[in-house]
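J.: below is the structure, and that's it, no one-letter string:
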C-alpha cells in the first residue's frame, strides 16, 4: 500500500473567483461487480471533481493481487487517465475520493489523501469520508493515549483506529461501532475484500446515493451526476442513519444509529452539487432557477440586464430574469481553459486576479443598469473586483442579488469556511456590505424564500425547517462543534 508523491512545486492558487467561495471538502465514489472497477471509479471521480480539486485517490481489490492504491495531487484527468497507473489497480471492487482540504491545511501531505486503508484480523478495509468529525480532536487524543499511531492529520483516520479497537467480529459491525463514537457529519464509502459499504450520519448532512449497473454491479456516489457518466441507473438515496452492505449482487440495509430528524445541508442546493444532479427527487438546476424566481419577487429593482456571475449564478439569474421580465445576458464570460495554477507567476500576473478567469462583455454591458446574480458572498473580495470590472466596462449601475441568505457563520460539517470574523455578513449589516462592495443595491434571498425554492413545507419553515441544516446562515448548529468550542468558538447567543 506504499505510494508516495511530492506535492506540486509551486502550489500558488490563481483561481481567485473560486477562492472566495465556500468549498465542499470532498466527494466519494465506489463500485463493485464490474471488471476493472477502478476505471469506473476514475470516471465517477471526474464527474465529482467540483467537490474537490486538490487531490484524489483510488483503492481497489483483486483476489490475486490484494489491495492496491494510488493517491495523487491534482485533477483526476491529469492522473487517473494514464493506462500505466490504472493497470496497477485491478479488480472488480474499488472506491475513490476527491479532496478539497480544510482551511489552513492546503497541500499538507500525500498521506492526508484518501481513501485510508487498514489491515484487521479479519482482513483489510479501505474507507473514504465526506464530511467532518466535530469531536475528532478528543477522539484523536484518546486513541493516541491508548497506543494508536496516526499516519495523517485527517479527522477521517479516527474511523480506522476506532474500527481497529472494536471487538466486533466482522468489518461492517466494527464500522458501526466506530461511527457510533463519531459526532458531526459523514457520508462514508468503504470496502473489504468482498463488500462495498456506504453509510450516512444520522442527520444525513452530506449526500450519498445508490446506483445500479448491468448484471450485479452497484455504485455508491456523492451525487447522481456521477452515475450518469458510467451509465448507472439511479436507485435511491442512502437514507440518514442508514448503512448499506453490498455483496454478491445484493444490498443489505442496516440501521446502526438512533433515528433523528434529517438535517441535510441546504447549501448543496445552492452551490455544492452539480446542477445536473438530483437531490430529494428534485433537479438541482430547477431548484436554483426557482431560487432566482423567489429572489426577483423579494428584491425587485429597475434595471436593463440580468447577468450571472458564472458559472454558479447562472440558473438563479435565469429564474430572476424570467420572473422580473428583465432581459438575461451573458455580461461576464468565464475563461474555461485557464488552469488553477501557474508554474512561476510574476507579480504583474498575480495582480490581474479575477481578470484571468472572468472577462466582461463590454458591448453588452456599456450604458446598462446591470443586475449581477451570484450564489453567495463570503469575504466579498471577488464581488468587489467583479463590480469594478462591470463599472470599468461602462455600466450605468450595478446591483447585486444573492441566491442565498447572508453567510454569517462557519460550517463545521465538511465545508471549507473562513473563520467567522472573516465572513463579511458576520461583521456587517446588509447596508454596510452594500457600501463595502460599492454597489447601487445589494439584496440576499431570505431564509424563508430559500426554503420555498427548495420545496420545504410551510409547516417545516415555521418549525425552523428541521429537514435542513442551515447553520451557515442561521447559526443554529444541529450537532455541537465540540472541538471548535474547546478552541474558543462562541455559539449563537439569544441576543443574536
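T.: Yep, that arrived. Here the structure is a predicted model, which is why all the values come from computation and not from measurement. Residues are numbered from 1 along each chain as shown.

J.: going forward, measure contacts between C-alpha atoms and count neighbours the same way
T.: Noted.

J.: what ranges do the helices span in the stretch 301-450 of the chain?
T.: Under the criterion DSSP state H, counting those that start in this stretch, helices of the stretch 301-450 of the chain are mapped to 314-324, 347-352, 362-365, 381-392, 424-427, 430-437, 447-453.

J.: show me what the fourth one is packed against.
T.: Pointing back at helix 381-392 there. strand 397-402, helix 430-437 (3 or more Cα pairs under 8 Å, 6 or more residues apart in numbering; DSSP states H and E).

J.: in that helix, what counts as buried?
T.: Residues 381, 382, 383, 385, 386, 387, 388, 389, 390, 391 are the ones in helix 381-392 that count as buried (16 or more other Cα atoms under 10 Å).

J.: want to compare, so here's the second one:
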C-alpha cells in the first residue's frame, strides 16, 4: 500500500501485514507528544479504523473521519464515587464490566484519557457518515447497540421484511446458527411459520467462511453442523445473514435434503455480496464472491436450493432505521466511501496466514 511504501522509504520496518502495526509505527516514530503524534498519523491514513492505544499513562482512542467502524465511550463507577472512562469497539463490552454507555466516539475524533479526565479533539473534519452496514448484518454482536439501535432488533426486522418480500409455503423456519437466528425469528414471526433449530451447531469448531483453503472450509462445515430428525419430510425455510462463496450454503442444503427434507427454501437477510470489503471484513477476492458474476437463478442452482431470495437493499436499509447516506454499503453496491485503488482489488485481500 501507499502507506507501507512511505514507511519503507522512511526506513521504518514492519514485521507483519497488520494495518494496526503500520498505524502504531506512525505514532511510535513521531517525536511529537502522543496526542499530536496520533493526530498527525490520522492525517496520513485512509480507510476504516477505530483504534485504542495505551502509552505513557494515557488511554487514547480515535476513529476514521467516515466512522466506518464503531467505537464506544463509556463510564465506569470507581471506588472514589466518581467515574472512569472506558473505550470499547462494541457496547456489549461495556455491559460486561458494568460500565454505562456514554456516547460513540465521533468520526475523526481523538479522545485522550488520563488521570485528569477526558480531552476530546476533532483531529480530522467529519467526512460523509459511512458506518459499515455489515456490522448490523453480521459483524457486531447482537447484544451491542449501533447508532442508537440494538443489533438483535435490527436483525429481527430484517427477517420480518424478508418474510414480507419473499413469502413461501413451508412447514418450518430454521436458522443457520448462530448468525441467522435473529432474522429467522423475524421471518417466523412475520410469516406465522413455526420456528425450529433444525441444525445443531458444534461450537468447538471455528468460523468456516474465513478459512483460506476450500478443502478446510468444507471439512469444517461437516464437523460444525448436524441436522435434527424433525427436518425429515418437511418443507424448510432456512435463514442466514449472507452468502459469500456459496460453499457453506451448498453443503448445508445438501445435508438437509440427505436428512429427508422435501423442500429447502433459502432466505438471506441481506442483498447479494458483489464486491470485496477494503475496510476490515475478510471477504474473498471478487472472483470468489458467488453473487458477483451470477444471476439469482444461477445462485439458486449453485447452492442446490428449491428457491433462493436475498433481502432487497431497500429492505435492509429500512430495518436499520438509518438514512442511506449515513452507511457504507459498498459490498452490496460497489460504491465505496473512500478512494480504493482498483489494482489492489485482489492483492489487498490476500492476508498473510501462518
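T.: Structure received. This is a predicted model, so every value here is computed, not measured.

J.: residue 465 of the first structure: which of the buried residues of helix 381-392 of the first structure is nearest?
T.: Closest to residue 465 of the first structure out of the buried residues of helix 381-392 of the first structure is residue 383 (29.5 Å), distances taken as Cα to Cα.

J.: touching, that closest one and residue 377? I think so.
T.: Yes. Using Cα atoms under 8 Å, residue 383 of the first structure is in contact with residue 377, at 7.3 Å.

J.: picking up where we left off before, out of the helices and strands packed on helix 381-392 of the first structure, indicate the one that is most buried.
T.: strand 397-402 (a mean of 23; mean count of other Cα atoms under 10 Å).

J.: the second structure: matching residues for that one?
T.: With TM-score structural alignment applied, strand 397-402 of the first structure matches the range 263-268 in the second structure.

J.: do the same with stretch 16-29 of the first structure
T.: Under TM-score structural alignment, there is no match for stretch 16-29 of the first structure anywhere in the second structure.

J.: start to end distance for that stretch?
T.: 28 Å (Cα to Cα, to the nearest Å).

J.: okay, the helices and strands packed on helix 381-392 of the first structure in TSV with distance to residue 212 of the first structure next?
T.: Converted to TSV, these look like this (distance: least, Cα to Cα, whole Å):
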stretch	distance to residue 212 of the first structure
strand 397-402	37
helix 430-437	47
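
J.: residue 98 of the first structure: which of these is closest?
T.: strand 397-402 (28.2 Å).

J.: and the contacts of that closest one?
T.: The contact list for strand 397-402 of the first structure (Cα atoms under 8 Å, 6 or more residues apart in numbering) reads 295, 299, 368-377, 387, 390-391, 439-445.

J.: quick one: residue 26 of the first structure and residue 404 of the first structure, what's the gap?
T.: Distance, residue 26 of the first structure to residue 404 of the first structure, using Cα to Cα: 22 Å.

J.: do the same with residue 458 of the first structure
T.: 19 Å.

J.: cool, and residue 486 of the first structure?
T.: 30 Å.

J.: and the two? Which one has more around it.
T.: residue 404 (27 against 12; other Cα atoms under 10 Å).

J.: before we move on, back to that, is it possible to export the buried residues of helix 381-392 of the first structure to JSON lines including distance to residue 248 of the first structure?
T.: Supplementary listing: those in JSON lines, determined by distance: Cα to Cα, whole Å:
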{"residue": "381", "distance to residue 248 of the first structure": "52"}
{"residue": "382", "distance to residue 248 of the first structure": "50"}
{"residue": "383", "distance to residue 248 of the first structure": "52"}
{"residue": "385", "distance to residue 248 of the first structure": "55"}
{"residue": "386", "distance to residue 248 of the first structure": "54"}
{"residue": "387", "distance to residue 248 of the first structure": "56"}
{"residue": "388", "distance to residue 248 of the first structure": "59"}
{"residue": "389", "distance to residue 248 of the first structure": "57"}
{"residue": "390", "distance to residue 248 of the first structure": "58"}
{"residue": "391", "distance to residue 248 of the first structure": "61"}
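
J.: for these, which one is nearest residue 55 of the first structure?
T.: residue 382 (24.6 Å).
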